[in-house]
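[1] Whatever this is, show me its structure:
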Amino acid sequence: MTFNATLDSIKTYEAGRPIELVVREFGIAEDAVVKLASNENPLGASPKAIEAIIKNACNAHLYPDDSMYALKNALSKHFNIPVHSLIIGAGSDQIIEFCIHAKANTQSKVLMAGTTFAMYEIYAKMVGAEAVRTPSRTHNLQEFLEAYNTHKPDIIFLCIPNNPLGDCLDSKEVFDFLKQIDSNCLVVIDGAYQEFAKAKDSNKAICPKTLIETFSNVIYLGTFSKAYGLGGMRVGYGIANAEIIQALAKLRPPFNITTPSLAAAIAALDDKEHINASTQNNLEQMPLFERFAIEKGFKYTPSYTNFITYYFESPLDSTQIADCLLQKGMIIRNLASYGLNAIRITIGTEKQNTQFFTLFNTYLNKK
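    Here you go, the predicted structure:
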C-alpha cells in the first residue's frame, strides 16, 4: 500500500514512557514507579478539578457543549480578553496543528529554534512545508531575525519557555522582535510553561492581552496539561485577534473536548491555591537539581519550566542512563531523539526527587 509521500520525512513523536509499560516489562509495582519524564504536575490535579470530573462523568452519553461557553468565559475573565479571542483545543498541540494547516503549504517555510518542541516540525512536514531552524539550540532572536529576513517564513514558533531545554526569553525582547515581523507572518507564542516562568521571574511573563492588542499576527498558546495538572484531560487554548480565531475555527473538529475535560479545566482555573502550591513546589525543588549538576560536573540549561535538562560527555551516555533508571522504576526523558546526549527530568515532589538522586548516584558510582 502506498501512502502520502510527505510521511517519508516525518519521524514519529516519541512520548514519555507510561507507568503501565514499566509495570508490564519490569514487574515493578505500580506504586513504586516514579514518572519524571513528561513534565506532569507531581502534585496531581486540583481536588476541585477531580470533583468536577466525577460530577460530570454521569453525562458521558451526551455530547459536550461545542460552544465551550463556560470555559471560554472563565478564560476571558482570567486573562481579561474578549471571548471571541479564544479557541479551545485538545491540548495546545492541536491548536499548533490548526495554525500550520491554516497558514502553511508546500511552498511555505516554518521557522523555529535549533532545539524545540518536536511537533512544530512534524506538523509542518505534514503539509509539505519546510522547517527552518536557527543555528543555536536555545532561542537567539538575532538568529531568528536573520533567518526571517533570509527565508521569509509564513510561521514563526517561539517556545517561551522552551521545551525540551528550559531556556526562556524576556518579554521585552520578544515584543521588540515582534515589531520587526511583517503582519502577514503568523507568530505562535507557545506558553505551555508560562505559569512556571512568571513565578520565577516576572521579566519572563508574557501578557496575552497586551500581546494581541499590540500585534494582529500573533497567537498565544496555553495549556492545562502542565501547571494545572490535567495532562490526561487534554485541554489547551489559543488567544489571538478575531481574524485568526475565525480562521482556526474552520479547522476545529466538532466536540473536540469532552464534557469532563471542560468541567475540570474550569475548576482548575478557579483553584488558585493549588496552582500556587504547584509553582511553589517547583521553585523550592529546582535548586536541588542545579546543585546536583554542579556537584557532578554536568552542564545544564537554567530552567524556567518544571523540568531541567542535563548534558553529558563521553563516556556517559543518555540512552544508557535512561534505560538503567527505567529498569529501577524511574522514568525520565532521554533526549537522544533530539540529537542530544542529554536527559530531561521533571521536577517532582521532594520524595520523588530524592529517589532520583539516589538512583542516579548509584548509577554514577558504578561507572
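
[2] When you work out contacts or count neighbours from here on, use the C-alpha atoms and nothing else.
    OK.

[3] Now do the contacts for Thr279.
    When the contact criterion is C-alpha atoms under 8 Å, 6 or more residues apart in numbering, the partners of Thr279 are Glu195, Phe196, Ala199, Ala227.

[4] could I get the residues you listed as CSV with distance to Lys152, neighbour count and secondary structure?
    Output for the contacts of Thr279, formatted as CSV (distance: C-alpha to C-alpha, whole Å; neighbours: other C-alpha atoms under 10 Å; DSSP: H, G, I helix; E, B strand; the rest coil):
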residue, distance to Lys152, neighbour count, secondary structure
Glu195, 31, 25, helix
Phe196, 32, 27, helix
Ala199, 35, 18, helix
Ala227, 35, 30, coil
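
[5] For Leu326, state which of these is nearest.
    The nearest member of those to Leu326, counting by C-alpha to C-alpha, is Ala227 at 24.5 Å.

[6] For Thr279, see how far away the closest residue to that closest one other than its chain neighbours is.
    Counting by C-alpha to C-alpha, 6 or more residues apart in numbering, Ala227 lies nearest to Asn41, which is 5.9 Å off, once chain neighbours are set aside. According to C-alpha to C-alpha, to the nearest Å, Asn41 and Thr279 sit 9 Å apart.

[7] Second input sequence below; structure requested for side-by-side comparison:
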Amino acid sequence: MNFNSVLDSVSSYEAGKPIELVVREFGIDPKDVVKLASNENPYGTSPKVTAKLQEIAHKAFLYPDDSFFELKDALAKKFNVQSSNLIIGSGSDQVLEFCIHAKCSKDSKVLMSKTTFAMYEIYSKHVGATILRTPSHHHVLDEFREIYQNEGADIIFLCLPNNPLGECLDKEDVYKFLDEVAKDTLVILDCAYGEYAKYKDTKKEIVASDVIAKYPNVIYLGTFSKAYALGGMRVGYGIAGEEIIKTLHKIRPPFNITTLSLASAIEALKDEEFVSECIAKNFSQMSRYEEFAKEMNITYIPSYTNFITYYLEGMSSKEVAYALLKRGMIIRDLTSYGLNAIRITIGSQEQNSKFFTIFKEVISC
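    This next block holds a predicted model:
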C-alpha cells in the first residue's frame, strides 16, 4: 500500500516507557517500579480535581461543552487576556500541530534548536516542511538570528524552558529577538514548563498578555500536564491574537478534549495553592539531584523544569538506562537526541532516594 511519501522521513515519537511494560518484561512487582521518565507531577492531582471527577464520572457518556466557555473564562482571568485569545487542545502539542497545518506546506521552513521537543520536527515533516536547526543543543538566540536572516522561516519554535534539556532563556532576550522577526513568521513560544521557570527565576517568565499585545505573530502555549498534574487528562491551550486563534479554530476538531478532562482543568485552576506546593517540593528535591551530581562528579544542566539532565562520561547512557530499567527505575535515555545523557523527572522524596541508591549500584557494576 502506498502512503504519503513525506512520512518516509518521519520517526515515531518515543514516549517514556509505561510501568506496565516494565512489569511484563522484567517480572517486577508494580509497587517496586518507579517512573521518572515522562515529567509527570509525582504528587498526584489536586484533591479538588479528584472530588469533581467522582462527582461527574456518570457524565462520561456526554460530549463536553465544545465552546469550553468556563475553562476559557478562567484562563482569560488568569492570564489577563480575552476568551477570544484562547484555543483549547488535547495537550499543548495538539495546538502546535494546528499551527503547523495552518501555516506550513511542503515549501515551508521551520526553525528550532538542535535539541528540543521532538514533536516540532514530526508535525513539520507531516506537511513536508524543511527543518532548520541551530548548531548548539541549547537555545542560542544569535544562532537563531543568523539562520533566520540567511534562510528565513515560516515558523520559529522557542521552548521556554527547553525540553528535554531544562535550560531557559531570559524573557528580555526573547522579547528582543521577537522584535527582529518579520510579522509573517509565526513564533511559537512553548511554555509547557513555564510555571516552574517563573517560580525559580522571574526573569524567565514569559507574560502571555504582554507578548500577544505587542506581537501579533506570536502564540503562547501552556498545558495542564505538568505543574497542574493532569498528564492523563490531556488538556493544553494556546494564547494569541484573535486572527491566529480564529484560523486555528478552522482546524480544531469538535470535542477535542473529554468531558472529564474539561472538568478536571477547570477544578485544577481553582487550586493554585496545590500547584505552588508541588512546585516548591520539586525544587527542594531538585537540589538533592544537584548535590548528588556534584558528589558523583556528574555534569548536569541547571534546570528550570521538573526534570534534570545528567551528562554521562565513561559510560553509555543507553546501557545505564537499560540497567536502571531492569531494576524497576524508568528514566529517559537521550541517545536518540545525539547525547550521551539521561533525563530524570524529579520525583517524590522516596522516589528520588531510590533513584540515587539504584543509580549508584548500576554505575559501580
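
[8] Next, the TM-score between them, please.
    With the length set by TM-score structural alignment, normalised by the length of the second structure, the two chains reach a TM-score of 0.99; 365 aligned residues with a C-alpha RMSD of 0.8 Å.

[9] The closest residue to Phe359 of the second structure other than its chain neighbours - how many residues pack around it?
    Nearest residue to Phe359 of the second structure, sequence neighbours excluded (C-alpha to C-alpha, 6+ apart): Leu324, at 7.0 Å. By other C-alpha atoms under 10 Å, 19 other residues sit near Leu324 of the second structure.

[10] re earlier: can you name the two of the contacts of Thr279 of the first structure that sit furthest apart?
    Between any two of the contacts of Thr279 of the first structure (C-alpha to C-alpha), the greatest distance is 11.1 Å, for Ala199 and Ala227.

[11] rewinding a little: need the contact list for the residue nearest to Phe359 of the second structure.
    Counted by C-alpha under 8 Å, 6+ apart, Leu324 of the second structure has contacts Ile330, Ile331, Ile358, Phe359, Val362.

[12] Report the buried members of these.
    Among the contacts of Leu324 of the second structure, those classed as buried by 16 or more other C-alpha atoms under 10 Å are Ile330, Ile331, Ile358, Phe359.

[13] mind listing which of those are in strands?
    If you go by DSSP state E, these have Ile330 in strands.

[14] ok, so of the buried ones among the contacts of Leu324 of the second structure, who is nearest Cys191 of the second structure?
    Closest approach to Cys191 of the second structure among these (C-alpha to C-alpha): Ile331, at 22.4 Å.

[15] The spatially closest residue to the closest one that is not a sequence neighbour: neighbour count?
    Nearest residue to Ile331 of the second structure in three dimensions, chain neighbours excluded: Ala37, at 4.2 Å (C-alpha to C-alpha, 6+ apart). Counted with other C-alpha under 10 Å, residues neighbouring Ala37 of the second structure total 22.

[16] And for Lys354 of the second structure?
    Neighbours around Lys354 of the second structure, by other C-alpha under 10 Å: 14.

[17] now do Asn353 of the first structure
    20.

[18] Could you tell me whether Gly128 of the first structure really is in a strand?
    No. Gly128 of the first structure: not assigned to a strand; according to DSSP: H, G, I helix; E, B strand; the rest coil it is coil.

[19] and the residue nearest to it when sequence neighbours are not counted, what does it touch?
    Nearest residue to Gly128 of the first structure, sequence neighbours excluded (C-alpha to C-alpha, 6+ apart): Thr106, at 4.4 Å. When contacts are counted by C-alpha under 8 Å, 6+ apart, Thr106 of the first structure is found next to Val127, Gly128, Ala129, Glu130.

[20] thought the first one was touching Gln107?
    Okay, so that is Val127 of the first structure. No. At 9.5 Å, Val127 of the first structure does not count as touching Gln107 under the criterion of C-alpha atoms under 8 Å.

[21] So which bits of stretch 14-34 of the second structure are buried?
    Lys17, Ile19, Val22, Val23, Ile28, Val33, Val34.

[22] anything in contact with each of Asn41 and Thr279 of the first structure?
    Shared contacts of Asn41 of the first structure and Thr279, counting by C-alpha under 8 Å, 6+ apart, come down to Ala227.
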